[in-house]
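Visitor: Provided below for reference: sequence and predicted model.
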Amino acid sequence: MEKSETELLLQGYGLTTAEMIYRMPDYKSVLNSFVWQDYDIAPDYPRLFKFIEFWQAEIEGPLHTVRFTHRKLLKAGEWRNVVGEFRLH
């Protein structure tokens, strides 16, 4: 069963965005770009490296450059459980 985004964020995951610059299989001098996003854990980035390994094994376009950034969107101390709710109107 896959976890919700909130559960992942509370466990320390953050949004990782990677841009893969790769060469076209038939035209080696032409570069193309692919953007990948997933929730991952810094500093090991297991999901990112698993995707890069998949790319190298299964996709014909060889990678030229991989640039990535990681942003932790929520910390455990920033989340609180709200029990009640007030409605107006």
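Guide: On my side now, so go ahead.
Visitor: use CA for all of it now, contacts and neighbours both
Guide: Fine.
Visitor: Okay, strands next: where are they in this structure?
Guide: Along the chain, the stretches classed as strands by DSSP state E are 14-23, 31-40, 63-71.
Visitor: so what secondary structure elements neighbour the last one?
Guide: Packing contacts for strand 63-71, counted by 3 or more CA pairs under 8 Å, 6 or more residues apart in numbering; DSSP states H and E, involve strand 14-23.
Visitor: Buried residues, the strand it packs on. List them.
Guide: 14-18, 20-23 (16 or more other CA atoms under 10 Å).
Visitor: adding another structure so you can compare the two:
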Amino acid sequence: MADEIQKVFTAYGQLEADMVRLMLEAAGITVIQRRESAGTVYGLTVGPLGEVHLYVPSSQFEDAQQLIQAMQAGDLENLTSEDEWETGISDEETD
């Protein structure tokens, strides 16, 4: 039987939805997006027609929810240099 899906996030516009979707996918979480087609046609980003709903498999729901909560709380690091990606240590920490 296929894994059920659960809505984990509602974004207000495609840009916000893409940022959250890409963050979840980078963590290995499968994401399905759904939005009202009229919102896409008219490029709406406000109201119900601008909403983009993100769904994940039930088995990944808790991980996705924790990651989104950490993002909203500002607890995620933004590694910017190539060295930070490789070592996990910023240039400031090595001075």
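Guide: Cool, got the structure. This structure is a prediction, so every number in the text was calculated from the model and none was measured.
Visitor: Quantitatively, what TM-score do the chains reach?
Guide: The TM-score (TM-score structural alignment, normalised by the length of structure 1) is 0.32; 40 aligned residues with a CA RMSD of 2.7 Å.
Visitor: Relative to E5 of structure 1, which of the strands of structure 1 is closest?
Guide: Of all the strands of structure 1, strand 31-40 sits nearest to E5 of structure 1, with 8.1 Å by CA to CA.
Visitor: Between strand 63-71 and the closest one, find me the angle.
Guide: Per axes from the mean of the first three to the mean of the last three CA atoms, to 10 degrees, the angle that strand 31-40 of structure 1 makes with strand 63-71 is 30 degrees.
Visitor: so strand 31-40 of structure 1 versus strand 14-23, what angle?
Guide: 160 degrees.
Visitor: by contact count, what packs against strand 31-40 of structure 1?
Guide: Counting contacts by 3+ CA pairs under 8 Å, 6+ apart, the secondary-structure elements packed against strand 31-40 of structure 1 are strand 14-23, helix 46-58.
Visitor: Which one of the ones you listed lies nearest to H64 of structure 1?
Guide: Nearest to H64 of structure 1 among those is strand 14-23 (4.8 Å), distances taken as CA to CA.
Visitor: Pick out the most distant pair among the buried residues of strand 14-23 of structure 1.
Guide: G14 and R23 (28.8 Å).
Visitor: count of neighbours near V56 of structure 2?
Guide: The criterion is other CA atoms under 10 Å. On that basis, V56 of structure 2 has 25 neighbouring residues.
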